[in-house]
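Asks: I would like to see how this sequence folds:
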Amino acid sequence: MKKRNFLSCLLIIAIVLATISPTVLFAAEDIAQDEQVYDETYTEETEEYVEETPEAYDWTIETNELKKWPQGPRVEAEGATVMDLDTGAFLYSKNAEAKLYPASITKIMTMLVALEHISDSDLDTKVKASESALAPIDSDSSQIWLSVGEKITVRSALYAIMLASANDAANVIAEYVGGSMDNFVKMMNDKAKELGCVNTHFVNPHGLHNKKHYTCAHDMALIAQAAFQIPLFRKITKTVEYKIPKTKYMKEDRWLVNHQKMLYEDGEFTYKDCEGGKTGFTDEAWNTLVTYAKKDGKTLVCVELRVNGSWKTFHESAELLDYGFDKFRHEEVDAALNTTTLGQLAGICHFGTASVLDQKEAGIRAVEGKSTVSVTIPKKLKTDKLKRGFCDGNKIVYSYQGWEVGEETLKFNNPAFEVTKTEISDATLQGQTDTNGSETGTAGSTEAPEKDASGSKGFEEKVDEFMDNITFGFLNIWTSFNGWVDKHEMLSATVGMILILLMIPLIVIAYMRDKNDKLARKEREQDKEQRRKIEENIDSKSFQEIESEIRSELEKEERRKREAEEEEKRLREMEELIDRQKAKEAQETKETKETKEIKPTEKPEEEILPAEQPKTEDLKKEEED
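Replies: Have a look, this model is predicted:
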């Protein structure tokens, strides 16, 4: 038995090593590639300054953590979200509930509260700008320069708030609607609570910085969604230009131009599907932006908070909106409402003496609502992966991996009929089954694990049953594996040893790469430290010293260039002199050869043979004799 268990464990260890080692190897390779990219980017002498990527660019995107959810783009915004206005589904979420400063996108809430309390007949009413409304406005902030006592129409003030981001107009409208600034701010905070905002608090209607004036991307999407339901708001936010007629205090017409540049027809930041929005900026909040867009039957809103650069907010918002339009679709799913009546819900029996009860009242359906729920889900996701739940006492909610994708509000026909959430969900939602037939239970239920009267199981009992199934499944797998090892002991040992031997080279390679990577990281840290010291040295010097050093370096560079040119000229002259000397020597050599060469017309003297030598006079006399 011990031998079999030993072989089983050995084989499992070998399999685990075979699985982990390539992962470690590839991870080391990825690190090495990253270091290589760093080395290529940061050379010892960098001639060109590269802007450092903000830390927020790499922050976690919550929706990217969902399995099979489309991966959203990385952005520099410290808080960002994309919401489907029709279903309320958040399609993209990055740090969406973090407390951040909104700046002038606050004015969307100002418009929402104001328009809920202003009728169409009030739009042409003239309101007077009071000293209390204009006094808190900084002279260098955005405004239309209203004067104390000046009157403009409510309509003009509303356009000034959204198009020109006029802080003075926002205060004037706040006093007109709320009676006082403080009361209007209270109305803003009450509205935020009503909408379900989780991290929002306002202290003014314009958005100028205050530490107690904050919101988050999630809450701004909810506020923007509510405001977009108002027709006049949709009209104003989409307007590019608007004229405020001259007044007693202003002798010229005031022309307002919308700061939301994605609306422009032929601009650098044009987004053809844009339906409006609101920009914002303060030194503390940086750039903020809310953008509405409509395409293919979907209306989305994108919120970006704390971005360093207005142009970045436009580009990133366009990218996020494209992501929402391209990766998701609308779908109608069954709300699964049955025909349960008030009588059935109360347990009224229609037989015997109970039949004398008012059958008409008891026969009314307990819950009314749409037969379907609109959801926004990834294009490749099937609806049977969604789960249905019941929350807030009157809502059917569909979700995917806990992420809400759509909801529908129910109506109870008899408000006086009090039931608990658990009773309602059990009676009206057919046991809270999800779309693939499995039971999900009631949201927030903490009942005991006993089955209730309808036969459904409690939450704790379901958990225990689930854990038991996992345990039994693991034991069955282990038993089957042990049985196989027992029947194939030799094969199991051989396979285990082969796997271990195969892993040894990979482990060694991974170790060596990891060692090299550590050295590379150490060198990188040293390089960073050296750069930091250089930057500190530069920061410690005055402008005149830096200018003097730069001038000195330039002079040295010029001197080096002149010396190099002179050296090059000298070498060229030497080469020319050598060439002339060689040519001269070649000419002299040629002439010498020509003088020594025998001419072809001259013949060499013929040798006189002894028999042909001239005869002397003595010989001639002898011959005569």
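Asks: only C-alpha atoms for contact and neighbour calcs from this point on.
Replies: Noted.
Asks: Would you map the helices across the stretch 501-625 of the chain?
Replies: According to DSSP state H, counting those that start in this stretch, the stretch 501-625 of the chain carries its helices in the segments 543-596, 617-624.
Asks: Contacts for the shortest one next, please.
Replies: With Cα atoms under 8 Å, 6 or more residues apart in numbering as the test, helix 617-624 has no contacts from any other residue.
Asks: May I see the buried residues of that helix?
Replies: Buried residues in helix 617-624, defined by neighbour count with 16 or more other Cα atoms under 10 Å: none.
Asks: thought Gly276 was touching Lys238?
Replies: Yes - the pair Gly276 and Lys238 qualifies as a contact (Cα atoms under 8 Å) at a distance of 4.4 Å.
Asks: Between the two, tell me which one has more neighbours.
Replies: The residue with more neighbours, out of Gly276 and Lys238, is Gly276; 27 against 19, by other Cα atoms under 10 Å.
Asks: one more, for comparison:
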Amino acid sequence: MKYQIKLLISILTIGILFTGCARRSYDTSDQLVLGISENLPLYSTDSFGENHTVIPDGESLADDNYKDTKAAVLLNDTTQEALVVHNAHDKIYPASMTKLMTGLLVIEAIEDGSLSLDETITLSHTVTFQENNVGASDLTKGCKVTVKNLLYGLLIRSYNDCGVLLAERIAGSEDAFVEKMNERAYELGATNTHFVNCHGLHSDDHYTTAYDLYLIFSEFIKHDLAYLIDSLTSYDFTYTDANGETRSVTLDATNGYISGEFQFPEGYSLGSWKSGTTTAAGNCLILEFVKDDTGDKYIAVIAGAEDRSTLYNDMTMLINTAK
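Replies: Presented below is the predicted three-dimensional model:
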């Protein structure tokens, strides 16, 4: 089900968002938007996150419906009630859900003024990966690209090299940035999480839990810019190549609900999200949504689904469990 939204602000005035105003009020009428409801609860960055839904270690509130996933969690974040709990504290591989932490640190750097969306980065090297450069953009040495495009590419299309470039800009190296990721995870209470990279390509020592992802995601969705990016169905990723030519690639969101590949359940409105897939991690998705008739906000996590259809079937089942 496709949801229309009408929010009030211009992209040109996005800087206003970072003056401490916590309520979401921006106009996306000039963008391709889908899945974000104007009913999504607004909350203060000062008060949100002080209290989280608690899931005791070992608790299970699930049946055999989720046996084909490694973890499944559904939390009513308004009432702080756990509705579905399946392996919430078991170690899982986060795949590109890792980028929630990467994106959080980038957005925090933008908000504190140490980084600007408009800043242009010139690539001093081509970022490559062992797995056939999987999940990378077309950026190569000598290209010029803005922080905004890197951040949008990171979160909308899940470009791995965008994460590395942002990490190097903020911390000087990916390794130094990963240290910041682990420090921030610990601050948020995600003590069963350990990152070794900023993108989520597999490493045995790169892991988290469904509950830790909930804690990280809860912090991520406090930020208006994160919400704005997640509202887009597509984005024109632009850069200048090494020859000075302007290039543009239209990025489609990896979320199957937003792309229309899968139908979002009626009676609910989709908020922020992040997907992820690797062979070891399986198919993963975390998202927030609102039950339209009550206004309650929920967070749902599916990790380790055996295939994409299972992921979205199980996520739809989770959403329809909301009460």
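Asks: Got a TM-score for the pair?
Replies: Laid over one another, the chains give 0.74 as their TM-score (TM-score structural alignment, normalised by the length of the second structure), with 258 aligned residues with a Cα RMSD of 2.3 Å.
Asks: picking that back up, shared neighbours, Gly276 and Lys238 of the first structure?
Replies: Residues touching both Gly276 of the first structure and Lys238 by Cα under 8 Å, 6+ apart: Leu263.
Asks: ok so, going back, comparing the helices of the stretch 501-625 of the first structure, which stretch has the densest surroundings?
Replies: Highest mean neighbour count among the helices of the stretch 501-625 of the first structure (mean count of other Cα atoms under 10 Å): helix 543-596, with a mean of 12.
Asks: how about that helix, aligned to which bit of the second structure?
Replies: Mapped onto the second structure using TM-score structural alignment, helix 543-596 of the first structure spans no residues at all.
Asks: Distance from the chain centre to that helix, please.
Replies: Computed by Cα atoms, centre = their mean, to the nearest Å, the chain-centroid distance of helix 543-596 of the first structure equals 59 Å.
Asks: Stretch 95-114 of the second structure now?
Replies: Distance of stretch 95-114 of the second structure from the chain centroid (Cα atoms, centre = their mean) equals 10 Å.
Asks: Trace Ala164 of the first structure over to the second structure, please.
Replies: Under the alignment (TM-score structural alignment), Ala164 of the first structure pairs with Arg157 in the second structure.
Asks: could you pull out the helices for the stretch 1-150 of the second structure?
Replies: 99-111, 147-156.
Asks: In TSV: the ones you listed, plus distance to Gln80 of the second structure and mean neighbour count.
Replies: Listed next are these as TSV, based on distance: least, Cα to Cα, whole Å; neighbours: other Cα atoms under 10 Å:
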stretch	distance to Gln80 of the second structure	mean neighbour count
helix 99-111	22	21
helix 147-156	27	23
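Asks: which stretch among those helices comes nearest Asp252 of the second structure?
Replies: With Cα to Cα, the closest approach to Asp252 of the second structure among these belongs to helix 147-156: 7.0 Å.
Asks: how much does the helix or strand just after the closest one stray from the first structure?
Replies: Proceeding N to C from helix 147-156 of the second structure, the next assigned helix or strand is helix 160-171, under DSSP states H and E. Helix 160-171 of the second structure, aligned to the first structure and superposed, deviates on average by 0.8 Å (mean Cα distance after the TM-score superposition for the first structure).
Asks: Just tell me the aligned range of the helix or strand just after helix 160-171 of the second structure in the first structure.
Replies: Once the chain leaves helix 160-171 of the second structure, the next helix or strand it forms, by DSSP H and E, is helix 174-187. On the first structure, the counterpart of helix 174-187 of the second structure by TM-score structural alignment is residues 181-194.
Asks: picking up where we left off before, format the helices of the stretch 501-625 of the first structure as a markdown table; extra columns: distance to Pro102 of the first structure.
Replies: A markdown table is the format used below for the helices of the stretch 501-625 of the first structure (distance: least, Cα to Cα, whole Å):
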| stretch | distance to Pro102 of the first structure |
| --- | --- |
| helix 543-596 | 37 |
| helix 617-624 | 146 |
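Asks: what about the residue lying closest to Gln71 of the first structure once chain neighbours are set aside, how many residues close to it?
Replies: Nearest non-adjacent residue to Gln71 of the first structure, counting by Cα to Cα, 6 or more residues apart in numbering: Asn64, 5.2 Å away. Around Asn64 of the first structure there are 16 other residues, counting by other Cα under 10 Å.
Asks: Verify the contact between Asn64 of the first structure and Arg74 for me.
Replies: No - at 10.0 Å, Asn64 of the first structure does not count as touching Arg74 under the criterion of Cα under 8 Å.
Asks: who's in contact with Ala224 of the first structure?
Replies: Residues near Ala224 of the first structure by Cα under 8 Å, 6+ apart: Ile108, Met109, Val290, Val301.
Asks: Most widely separated two among the residues you listed?
Replies: Met109 and Val301 (14.7 Å).
Asks: How about the secondary structure of the residue most central in space within the second structure?
Replies: The second structure has Lys274 as the residue nearest its centroid, 3.5 Å off, counting by Cα atoms, centre = their mean. With DSSP: H, G, I helix; E, B strand; the rest coil as the basis, Lys274 of the second structure sits in strand.
Asks: residue range for stretch 219-227 of the second structure in the first structure?
Replies: Across the first structure, the stretch matching stretch 219-227 of the second structure (TM-score structural alignment) is residues 226-234.
Asks: Now the matching stretch: buried residues?
Replies: Of the residues in stretch 226-234 of the first structure, Ala226, Ala227, Phe228, Phe233, Arg234 count as buried by neighbour count, 16+ other Cα under 10 Å.
Asks: Quick check: closest non-adjacent residue to the fourth one.
Replies: Leaving aside its sequence neighbours, Phe233 of the first structure sits nearest to Ala227 (Cα to Cα, 6+ apart; 6.6 Å).
Asks: residues in contact with that neighbour?
Replies: Counting by Cα under 8 Å, 6+ apart, Ala227 of the first structure touches Ile108, Met109, Met111, Leu112, Phe233.
Asks: and it, what helix or strand is that in?
Replies: helix 217-228.
Asks: once the two are aligned, what's the mean deviation for that helix against the second structure?
Replies: Counting by mean Cα distance after the TM-score superposition for the first structure, helix 217-228 of the first structure comes out at 0.7 Å.
Asks: Give the aligned equivalent of Val134 of the second structure in the first structure.
Replies: The alignment partner of Val134 of the second structure in the first structure, by TM-score structural alignment, is Ser141.
Asks: right, and that match touches Asn167 too?
Replies: Yes - between Ser141 of the first structure and Asn167 a contact is recorded at 7.5 Å, counting by Cα under 8 Å.
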